[in-house]
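Engineer: With the sequence up front, the predicted model follows.
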Amino acid sequence: MIDTREIGHRAGSSRAYTRKAPAPADFGLDMIKVPEGEPVELDLLAESVVEGVLVSGTALAQLAGECVRCLDPVSEEIEIEVRELFAYPDSATDTSTDDDEVERVVNDLIDLEPVVRDAMLLSLPSAPVCSPDCQGLCSGCGVKWAELAPEHTHETIDPRWAALQERLGGTEEEK
């Protein structure tokens, strides 16, 4: 939260903020997220403008998740840009925008969490990988391809022929 009384309502005044805030529970996607309680570092500049307060800067957090190919743990740092106008009550934005188009200053306070969360969610990889060349898991045995020998294979029999193989007692190579 930023208290806009610290900045003043005079256009042109500004104040820099450096804060750490714990991440809430819903700060991510299924496969990757900012763990709950992990600090999100904010480096922001709040500038008073005619319509409200323009907040710009960066948010930095540590991500944790799983590789979508091999399910190994993934950990990386993410930094996002934040730039949002928080309109004063009874400003010109009340008549020119819908309620959900512009964030609002409420009781002289700015709630940064929804803005930072939305920007962070849009920047997260939807399919995180442990490395760009990760080969994933063998679909036959579930072992990581990186740990298997190059000649590793599984003989697959077309299910339509399985009954015939059982009746004749083996494969053509075995006879």
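Structural biologist: Thanks, I have it.
Engineer: only C-alpha atoms for contact and neighbour calcs from this point on.
Structural biologist: OK.
Engineer: Quote the end-to-end distance of stretch 44-56.
Structural biologist: 6 Å (C-alpha to C-alpha, to the nearest Å).
Engineer: all strands in this structure, in order from the N-terminus.
Structural biologist: Using DSSP state E, the strands found in the chain span residues 2-3, 14-22, 32-33, 39-48, 52-66, 73-87, 103-104, 109-110.
Engineer: then this one, side by side with the first:
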Amino acid sequence: MPADTTARSRSGARRAHDAGFVLDIRSLGRAPGSMRKLRRTVTTSEQLGLDLIAVPAGSEVELDLRLQSVSEGVLVTGTVTAPVAGECSRCLEQFTDSVDVSLTELFAYPDSATDKTASDDEIYRMDDDLIDLEPLVVDQLGIELPLQPLCTPDCAGLCPECGVRMAIAGSDHGHEILDPRWAGLAKFASGSPGSGSPEGAATGDHSVDIARNSTEEK
């Protein structure tokens, strides 16, 4: 599930200076068409993402953005690049990767028509001259990251019989599975010449063959 965002307002109401995911856009101005490019490295203070795969706390997230003034607010476009760590949903091994998230989102000016008419969960809002990108980044990671991550696209998972990772088990890995209805006959396979019942030993071998043949026919 996506990381809990209930404590983060889409309005970016958390007051802060121009640092981290918080952008001060006073230098951009509000004249429609004004544009500014921004590149920044942000160190995350907490994990961002899903249960099985996420951007770990303390990771460096690269922002490559364009901020553009429009009549109703500031249009933010660009990419967010971050490392991710996860657990493979097939073989349960830990793995690392990276994710590129594209952003295209309007942050509405306070008291603009969009601000007044849209509900809280429809748009992102500015707080005076500040934009908090973290809620947007968290939401987009929840969309972009897979619910069932894989360490490799062709991961073969675990052996259903013994649980070993198929990636290290080898191509000849396998298990002889006896039909349970014939399992009782397998005890006769332990008979051997000199055990006191040569005929019994032969009968045991023949019984195992019957069980195996019956399994193969199915």
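Structural biologist: Thanks, I have the structure now. It should be emphasised that the depicted structure is a prediction, and the values quoted were computed from it without experimental measurement.
Engineer: TM between them?
Structural biologist: Here the TM-score for the pair of chains, by TM-score structural alignment, normalised by the length of structure 1, is 0.86; 170 aligned residues with a C-alpha RMSD of 2.3 Å.
Engineer: coming back round to it: of all the strands of structure 1, which gets the most neighbours per residue?
Structural biologist: strand 32-33 (a mean of 24; mean count of other C-alpha atoms under 10 Å).
Engineer: Could you find the closest non-adjacent residue to the equivalent of residue 108 of structure 2 over in structure 1?
Structural biologist: Residue correspondence, TM-score structural alignment: residue 108 of structure 2 in this structure matches residue 87 in structure 1. Spatial nearest neighbour of residue 87 of structure 1, excluding adjacent residues (C-alpha to C-alpha, 6 or more residues apart in numbering): residue 52 at 4.1 Å.
Engineer: closest one to residue 163 of structure 1 among the strands of structure 1?
Structural biologist: strand 52-66 (39.8 Å; C-alpha to C-alpha).
Engineer: What range does that closest one cover in structure 2?
Structural biologist: Counting by TM-score structural alignment, strand 52-66 of structure 1 pairs with residues 73-87 of structure 2.
Engineer: and that stretch, how far from structure 1 on average?
Structural biologist: Overlaying structure 1 shows stretch 73-87 of structure 2 at a mean distance of 0.7 Å from the equivalent residues (mean C-alpha distance after the TM-score superposition for structure 1).
Engineer: Mind listing residues that contact that stretch?
Structural biologist: 30, 52-56, 59-69, 93-109, 112, 137, 149-151 (C-alpha atoms under 8 Å, 6 or more residues apart in numbering).
Engineer: how about residue 6 of structure 1, what's its partner in structure 2?
Structural biologist: The pairwise alignment with structure 2 assigns residue 6 of structure 1 to residue 27, based on TM-score structural alignment.
Engineer: which residues touch the match of residue 108 of structure 2?
Structural biologist: 51-53, 93, 102-105.
Engineer: Would you reformat those as CSV and include distance to residue 153 of structure 1?
Structural biologist: Formatted as CSV, the entries for the contacts of residue 87 of structure 1 read as follows, by distance: C-alpha to C-alpha, whole Å:
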residue, distance to residue 153 of structure 1
51, 66
52, 64
53, 62
93, 64
102, 57
103, 57
104, 60
105, 62
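Engineer: Please pull up the equivalent of residue 99 of structure 1 in structure 2.
Structural biologist: In structure 2, residue 99 of structure 1 lines up with residue 120, judged by TM-score structural alignment.
Engineer: if we can go back for a sec, what is the neighbour count of the match of residue 6 of structure 1?
Structural biologist: Applying other C-alpha atoms under 10 Å, we find 10 other residues in the vicinity of residue 27 of structure 2.
Engineer: where's it relative to residue 136 of structure 2, distance?
Structural biologist: Taken as C-alpha to C-alpha, the span from residue 27 of structure 2 to residue 136 of structure 2 is 22 Å.
Engineer: ok, now residue 46 of structure 2?
Structural biologist: Distance, residue 46 of structure 2 to residue 136 of structure 2, using C-alpha to C-alpha: 15 Å.
Engineer: Which of those two has more residues huddled nearby?
Structural biologist: The residue with the greater number of neighbours, taking residue 46 of structure 2 and residue 136 and applying other C-alpha under 10 Å, is residue 136; the counts read 20 against 12.
Engineer: Good, wrapping up.
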